[in-house]
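Chemist: give me the fold of what follows.
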Amino acid sequence: MTYSIEIDRKWQKKWEETKLYKFHPENVDKKLYCLEMFSYPSGAKLHAGHWYNYGPADSWARMKRMQGYEVFHPMGFDAFGLPAENYAIKTGIHPLDSTMHNIKTMEKQLKEIGATFDWDYEVITCLPEYYKWTQWIFLQMYKVGLAYRKKAPVNWCPSCKTVLANEQVVEGTCERCGSEVTKKDLTQWFLKITDYAEELLKNLDDIDWPEKTKMMQRNWIGKSEGAEIEFKVEGKDINFKVFTTRADTLYGVTYVVLAPENEIVDKITTDKYRRNVEDYKEYAKKQSEIERLSTEKEKTGVFTGAYAIHPITGEKIPIWIADYVLATYGTGCVMAVPAHDERDFIFAEKYDLPIRRVIKGKGDIEDSLPFVEYGILIDSGEFDGMKSEDARIKIVEKLEKEGKGSLKINYRLRDWLVSRQRYWGAPIPVIHCEHCGLVPVPEEDLPVILPYDVKFTPDGESPLKKNDEFMNTICPKCGRKAQRDPDTLDTFVDSSWYFLRYPDNKNEKEAFNKEWINKMLPVDKYIGGAEHACMHLLYARFVTKALRDLGYLNFDEPFKSLIHQGIILGPDGNKMSKSKGNTISPDEYIDEYGSDVFRMYLMFGFAFTEGGPWNDDGIKAIHRFILRVERLINSFLESKNNESKEKFDKDEKELNFARHFAIKGVTEDAEKFQFNTSIARLMELVNALYKYDTNVKLKNLKLYEDVIKDLMRLLSPFAPHFSEEMWEKLGYEYSVFNQKWPQYDEKALLRDVIEIAIQINGKVRGRLEVMSNADEKEIEATALSNDNVKSYIEGKKIKKVIVIKNRLVNIVVN
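Modeler: Have a look, this model is predicted:
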């Protein structure tokens, strides 16, 4: 027999027939919830990226199953979203039809991986039995004010005639059609994630996540401790507040800057400057927030003609508008201190605005402008000579007494805009009544079904708005005619709670049973891409905390432990792309080598969290390894017919050492998702078995068989189909995955004879075998009597001999 795709099919059929991977709820006390981020049913075949996420994660789950855990390993589909709708516009194929067709294809492909998914727990987010509960969660948030509606500026594509999320804007243009994106004020639905900003920040310390991901969330939440200071507009009954973390620089303010969208801009702009201001506001609308905040982009702005009054000195300060200030961050107003802020300094130099130093460096520190560090105050009235750290508090205390300022904590995080003017999403379960206002759909009337018969041609309004049958309804409060909300929910709302639905996916009475979900969650190991750090992962944490506060669950965090897979690049070292012609299709390799070879190459050829460029030679090497293991099994089966010795001599001790060294290494490294080194340990064990098989004529068959059995158990998570086949060939009871994971013996790792390095003046000049219990004097004497060492030290004076037990001897000579 040679391992092939037929063996894959044989064992996939057997696993399905015997329900080998079925989750047993009665064993929930031993549960381990392993979850990969579910995929979007794109219709394309599974690519190397899918395999790299699902294959190695499945190997980890298999190992945990053999270690005695009741592994819960579900799979489903994040099935709503813009791609299916755009596909419908292009081809006329309805999103529901194309999505469900693609799901069937991907279900088949995912099963061909040979993963341990229990398909009884599948969720598909575009089906009413799922999105009913997405709508229900929205309503629970609405009841307590966590969901609300307000007018807000959004990204608008004039060609597609639709709202775009920030991630759909690329360098100021629509990612779909390339048109220049502008801003448009629309009334939108938001979820109040900002209420949880502090807890979202604080709890990052308590979860086992990559530090880089935690840092990205910390930066996204963006906590700043500072002060709000009030400025008055000269000659008008208008005040505005600025947020600053550097109140110690207040005396250095020489102008203030408002966001172009700030509502007071129109009220304060003078007639002389109105045309300039209007033109600039249009210019700013065409830029994404990412562009506006870029440190590399040249700073621009215009003068409004208005002045503010400095809250302490009473000085008149010009008011400008500039695109580097956002209306949605802080107060939308900034006090500019060009001497002590790099961005303000560049802006002031460009527009010839005053630059006034009010902080000097402590001691001999270099303090050329812009000087942005803490220092000693100068030209700051009564605060001269005070340290910045003290002055930032004292100045605010003075302002507080006069009613012009207060200490304030600010966050960069903004509320989550969840409404979309598109079709393929969960309808927002709210009714608009002329008499009652906003009325939530009664829970007993959920789900609000997404209608099938809808025109997708985008014209600036939600496609649902054109469907009279959907839109026209009765107000549940007053019984009069009313209209449904025409918008759908952002698909990130669907994925913000799917992990809660999996364990209770057939529950028709509630989103999930509280008692059961508290036993099953949090997820023990979550695997997926790092690109979701500041969207999905943040939203999922927020929704979990909100549901906890609403009394529906008891835990604080959805994912205990998180790991990100790297990216498999094309053979040319670039990201895989059809246009570059460097994509790798798993199918051709699986057809030729079988899925286990493909899976093992992904785990051996790359560090899991890093990825790297594809290499055909690597997969061929793994194929040779699999064939080598098969030959070893055949040789062992032939040896079973021969006589056997029982005693452990040197050869047996070496083999037993290799066995337990492999068990220890494979287990510890696979636990940390370091699969490449786990497989390297397996290769070392196979080498040791070949050495024993070749060199020892009269074998200890019991030891030989025990090591072969351990090899197959260790190999089984990485090559599940092949290992099942070999296990059956060896005559053992089905299934290898019902076997216990091998345990290593520390005593077997203690060798009678060990090899140590001999160094002369720090350079390795040879190796030496000594008894493991030899003392330092014995080791020194043995080293000095070594012929190779003698040739290096002849005629030289030995200054000292350093013995590091079990590792090396270093002989220092003149």
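
Chemist: CA only for contacts and neighbour counts going forward, please
Modeler: Noted.

Chemist: tell me where the stretch 301-450 of the chain has strands.
Modeler: Along the stretch 301-450 of the chain, the segments classed as strands by DSSP state E, counting those that start in this stretch run 301-309, 316-322, 333-336, 359-360, 376-377, 405-411, 416-417, 419-420, 430-433, 437-440.

Chemist: just the stretch 451-600 of the chain next, same as before
Modeler: Taking DSSP E, counting those that start in this stretch to define them, one finds strands in the stretch 451-600 of the chain at 472-474, 481-484, 488-489, 525-527, 562-563, 567-569.

Chemist: what's the burial count for the nearest residue to residue 318 once chain neighbours are set aside?
Modeler: The shortest distance from residue 318 to any non-neighbouring residue, by CA to CA, 6 or more residues apart in numbering, is to residue 307 (4.4 Å). The tally of other residues near residue 307 (other CA atoms under 10 Å) stands at 23.

Chemist: with the one 3 residues further on instead?
Modeler: The local packing count at residue 310 equals 23, with neighbours defined by other CA under 10 Å.

Chemist: wait, it touches residue 231, no?
Modeler: Yes: between residue 310 and residue 231 there is a contact under CA atoms under 8 Å: 6.3 Å.

Chemist: Proceed likewise with the subsequent sequence, for comparison:
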Amino acid sequence: MEKYCPQTIEKKWQKIWDETNAYQIKNDPSKPKYYVLEMFPYPSGNLHMGHVRNYSIGDVIARYKTMNGFNVLHPMGFDAFGMPAENAAIKHGVRPSDWTEDNMANMTRQQKEMGLSYDWDRKVATCHEDYYKWTQWLFELFYKKGLAYKKKASANWCETCHTVLANEQVIDGKCWRCDSTVVKKDLEQWFLKITDYADVLLKDLDKLKGWPNRVKIMQDNWIGRSEGAQFSFDVPEYNEKISVYTTRPDTVFGVSYVVLAAEHPLVKKFIKGKENEQEILKFIEEVHNMNEIERTSSESEKKGMFTGVYAINPFNGEKVPVWVTNYVLYEYGTGAVMGVPTHDERDFMFAKKYNLPMKIVIQNKDNSLTLETMENAYVDDGVLVNSGQFTGMNNRKAITAMIDWLEENKLGERHVNYRLRDWLISRQRYWGAPIPVIYCPHCGEVLVPEEDLPVKLPKDVKFETGATSPLAQSEEFVNCTCPKCGGPARRETDTMDTFICSSWYYMRYADPHNDKMPFSKEAVDYWLPVDQYIGGIEHAILHLLYSRFFTKVLKDAGLVNFDEPFTNLLTQGMVIKDGSKMSKSKGNVVSPEEIIKKYGADTARVFILFAAPPERDLEWSDQGVEGAWRFIQRVWRIVLSYADKVKENQPFDKNALTKEEKELFRILNVTIQKVTEDIGTRGTFNTAISTIMELVNAFYTFKDGNLNAGLAREVVINLIKLLAPFAPHVTEELWQQIGQKGSVHHTTWPTFDPKATVADEVEVVVQVNGKVRSKIMIASTATREQQQEQALADEKIKGLIEGKTIVKVISVPQKLVNIVVKG
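Modeler: As a prediction, this is how the structure comes out:
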């Protein structure tokens, strides 16, 4: 028998697949389509075990769906713009394009070594001109629809990366990429109006039945829709109004001060010429450099300064002081908040610190709330007190009544607010898609004409540590002609956030060579939406929210006919080693290349799919890899031992089987049923592999070759097919070794006979007073009464109950009989 040599087998089949374009797919409306997609990688240079897990999951689904008759789109590409390439240019003196291309070539080689069934003809790289031309075209579409605009804004700035960041890219006050502390900086920036779609992004979460709940909850919280009232506090001294938004108008009679965000434009007006003007300006600067997490956390210290100005509460006419504080953000709501110390924890902390007045306006049910005994704000429901004509009302009912009163008196209105802010897309870096805008002293802001796209990245840039916006240093790039008037003009030197590129790439795969449009409607209508998307939970808000936004805009523009991009979402767990996530910094990385070199790609795939359910974290185990290797060797040996019998092509007669052979046939049918459900319905690949292992164990009881030839053929052919999605190389080789034509991956998926899954006999446990005393085999068709009779007739049981009184007999059909006796 040939020895199993994965290195030889895998190279052989990878070469055949490549030369025959085995996985190249065409649009075929006569077949049902299935689009499976793993999130494309950043070309960092090497795959890690997280990639192996992600891609193996997708490949199993793609191969399984193909064998089930679907026309399967399974593409791959690279999210190829971004700061690491630029940082490499600074560090090593290479062009970002060269660094990126080398890494893409290396990662493509590694992906092919894993035996992944990608249609490489559809590969996209976001840094290629034929891709970012359409990224720029889509920016212009957003601009024409009023969804892209530029404004001066206080932005999140990462000093290490030398660029601004979107709110979604600041994690706990730190840069999502380099973990440096983020500060605020005032800059002219480009934004996309994602807030215009806040309501539909929230509402349509209900459509995502195939998404994990925790991802939907994260998006719901990030969008942060709230309903409340918006009204104003008059400042007569300055003839100004301070607009506030609150979800708790029921507490308005308890307002004892109003706070403004440090960035609020009224602050400088209110403090101008005051004694403490410079002191407050210094405080504003300090607050400006705090990150949002610090400012909004309930744990952080609340600081503020009195502006010397008073405002009028519209509900009761009371004058309240106006403060500037560190715990209100100008970007959220109106940038001003009414302070109700007795019924808001942050306000309580602030008022205690500065000895501001307090008034209880919601009383608890036992009427025991007093200022003297209050140690925290009372935030539960109750009855209004000290609240004018609303006194005595339930506070929840009072919310509606108070907003009605505001609207009747034309003092305010019902209002919906969102936590979500517009998406800041400007980046002060070189390696990104240039924003296609020209600034003309006569014509103003002008889009680059579509026929002139793409705006290409220049080659004459210098990469210096600490330099901001390398594009701004390229005279060839900056200086241009106005498309409208023909006069001298200058280009925008910011590039787009890389998340713009990844917000639509899944659509380009449907039509990657189109040079007239980003994609044809016909192609995208056939393939999209993505049926199964696979990637990490860390993209729950960033990439997944942005992609949903893009899809909705493109649907409104008539370019697509679906409104959600990903029907089903699987967020795979991390790969853990020595108790923590694999990472270079922790020194616990296992290279896929090491595993493939020693054991082969099939072993790597089987281990990583068997070791844990896809959505759970996976603990790396060298013993587990060895186990997967041994399992594939067992399959190899048993299949080849029956290869000649399979080639005989003997007819299969179920009636000619022995009792033992009938049981193997039953196990085969149960395996087909279970593996089909595990892959196709449950997505539990670990249990699917476990079931195949049980079939192999049962097959090994006939390792001497003494097995009905027809049954041997049934078992071998179906075993290879069942294992094919998991271990594509060895199954392809075995398929050839047993004399089959074509590729196993283009055969049909096995079917099972439901009747054949039922055992002739089942094992039943027999207990006496709850303790297991015997096990009996009974006919699978036996009634409850027959099961009990057989249990009572068992020799072991008869001896145990002799001379005792049977109180009752409890029987669970096909499983258990418990005889309760006394005496």
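
Chemist: ok so, going back, so how far is residue 792 of structure 1 from the residue nearest to residue 318 of structure 1?
Modeler: Between residue 307 of structure 1 and residue 792 of structure 1 the computed distance is 85 Å (CA to CA, to the nearest Å).

Chemist: contacting residues for residue 492 of structure 2?
Modeler: Going by CA atoms under 8 Å, 6 or more residues apart in numbering, residue 492 of structure 2 touches 434-439, 478.

Chemist: again with residue 714 of structure 2
Modeler: With the criterion set at CA under 8 Å, 6+ apart, residue 714 of structure 2 makes contact with residue 652.

Chemist: name the helix or strand for it, please.
Modeler: Using DSSP states H and E, residue 714 of structure 2 sits in helix 709-723.

Chemist: in structure 1, what stretch matches the following helix or strand past that helix?
Modeler: Using DSSP H and E, the helix or strand that follows helix 709-723 of structure 2 in sequence is helix 728-737. The counterpart of helix 728-737 of structure 2 in structure 1, using TM-score structural alignment, spans residues 720-729.

Chemist: the matching stretch vs structure 2, mean deviation?
Modeler: Aligned to structure 2 and superposed, stretch 720-729 of structure 1 gives a mean residue distance of 0.8 Å (mean CA distance after the TM-score superposition for structure 1).

Chemist: one step back: so which of the strands of the stretch 301-450 of structure 1 comes closest to residue 610 of structure 1?
Modeler: strand 416-417 (30.8 Å; CA to CA).

Chemist: which other helices and strands contact that closest one?
Modeler: Counting contacts by 3 or more CA pairs under 8 Å, 6 or more residues apart in numbering; DSSP states H and E, strand 416-417 of structure 1 is packed against strand 182-191.

Chemist: so what's the gap between the strand it packs on and the chain middle?
Modeler: Offset of strand 182-191 of structure 1 from its chain centre (CA atoms, centre = their mean, to the nearest Å): 27 Å.

Chemist: contacts for it?
Modeler: Contacts for strand 182-191 of structure 1 (CA under 8 Å, 6+ apart): 141, 146-158, 285-287, 415-419.

Chemist: now that strand: buried residues?
Modeler: The neighbour-count check on strand 182-191 of structure 1 (16 or more other CA atoms under 10 Å) flags 182-184, 188-191 as buried.

Chemist: same question for stretch 606-619 of structure 1.
Modeler: For stretch 606-619 of structure 1, burial by neighbour count (16+ other CA under 10 Å) applies to 606-608, 611-614, 619.

Chemist: where in structure 2 does that stretch align, residue-wise?
Modeler: Against structure 2, stretch 606-619 of structure 1 falls on residues 612-625 (TM-score structural alignment).

Chemist: what's the answer for stretch 288-299 of structure 1, then?
Modeler: Counting by TM-score structural alignment, stretch 288-299 of structure 1 pairs with residues 291-302 of structure 2.

Chemist: how about stretch 586-594 of structure 1?
Modeler: Using TM-score structural alignment, stretch 586-594 of structure 1 pairs with 592-600 in structure 2.

Chemist: who's in contact with the matching stretch?
Modeler: 6-7, 10, 47-49, 52, 110, 601, 603-604, 629.

Chemist: can you list the residues you listed in JSON lines and add neighbour count, distance to residue 730 of structure 2 and secondary structure?
Modeler: Putting the contacts of stretch 592-600 of structure 2 into JSON lines (neighbours: other CA atoms under 10 Å; distance: CA to CA, whole Å; DSSP: H, G, I helix; E, B strand; the rest coil) gives the following:
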{"residue": "6", "neighbour count": "22", "distance to residue 730 of structure 2": "7", "secondary structure": "helix"}
{"residue": "7", "neighbour count": "16", "distance to residue 730 of structure 2": "10", "secondary structure": "helix"}
{"residue": "10", "neighbour count": "24", "distance to residue 730 of structure 2": "7", "secondary structure": "helix"}
{"residue": "47", "neighbour count": "19", "distance to residue 730 of structure 2": "22", "secondary structure": "coil"}
{"residue": "48", "neighbour count": "16", "distance to residue 730 of structure 2": "23", "secondary structure": "coil"}
{"residue": "49", "neighbour count": "22", "distance to residue 730 of structure 2": "21", "secondary structure": "helix"}
{"residue": "52", "neighbour count": "21", "distance to residue 730 of structure 2": "18", "secondary structure": "helix"}
{"residue": "110", "neighbour count": "19", "distance to residue 730 of structure 2": "18", "secondary structure": "helix"}
{"residue": "601", "neighbour count": "27", "distance to residue 730 of structure 2": "10", "secondary structure": "helix"}
{"residue": "603", "neighbour count": "27", "distance to residue 730 of structure 2": "10", "secondary structure": "helix"}
{"residue": "604", "neighbour count": "29", "distance to residue 730 of structure 2": "13", "secondary structure": "helix"}
{"residue": "629", "neighbour count": "20", "distance to residue 730 of structure 2": "12", "secondary structure": "helix"}
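
Chemist: make JSON lines from the residues you listed and add distance to residue 584 of structure 2 to it.
Modeler: Listed next are the contacts of stretch 592-600 of structure 2 as JSON lines, based on distance: CA to CA, whole Å:
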{"residue": "6", "distance to residue 584 of structure 2": "28"}
{"residue": "7", "distance to residue 584 of structure 2": "27"}
{"residue": "10", "distance to residue 584 of structure 2": "28"}
{"residue": "47", "distance to residue 584 of structure 2": "12"}
{"residue": "48", "distance to residue 584 of structure 2": "10"}
{"residue": "49", "distance to residue 584 of structure 2": "12"}
{"residue": "52", "distance to residue 584 of structure 2": "16"}
{"residue": "110", "distance to residue 584 of structure 2": "19"}
{"residue": "601", "distance to residue 584 of structure 2": "22"}
{"residue": "603", "distance to residue 584 of structure 2": "23"}
{"residue": "604", "distance to residue 584 of structure 2": "20"}
{"residue": "629", "distance to residue 584 of structure 2": "26"}
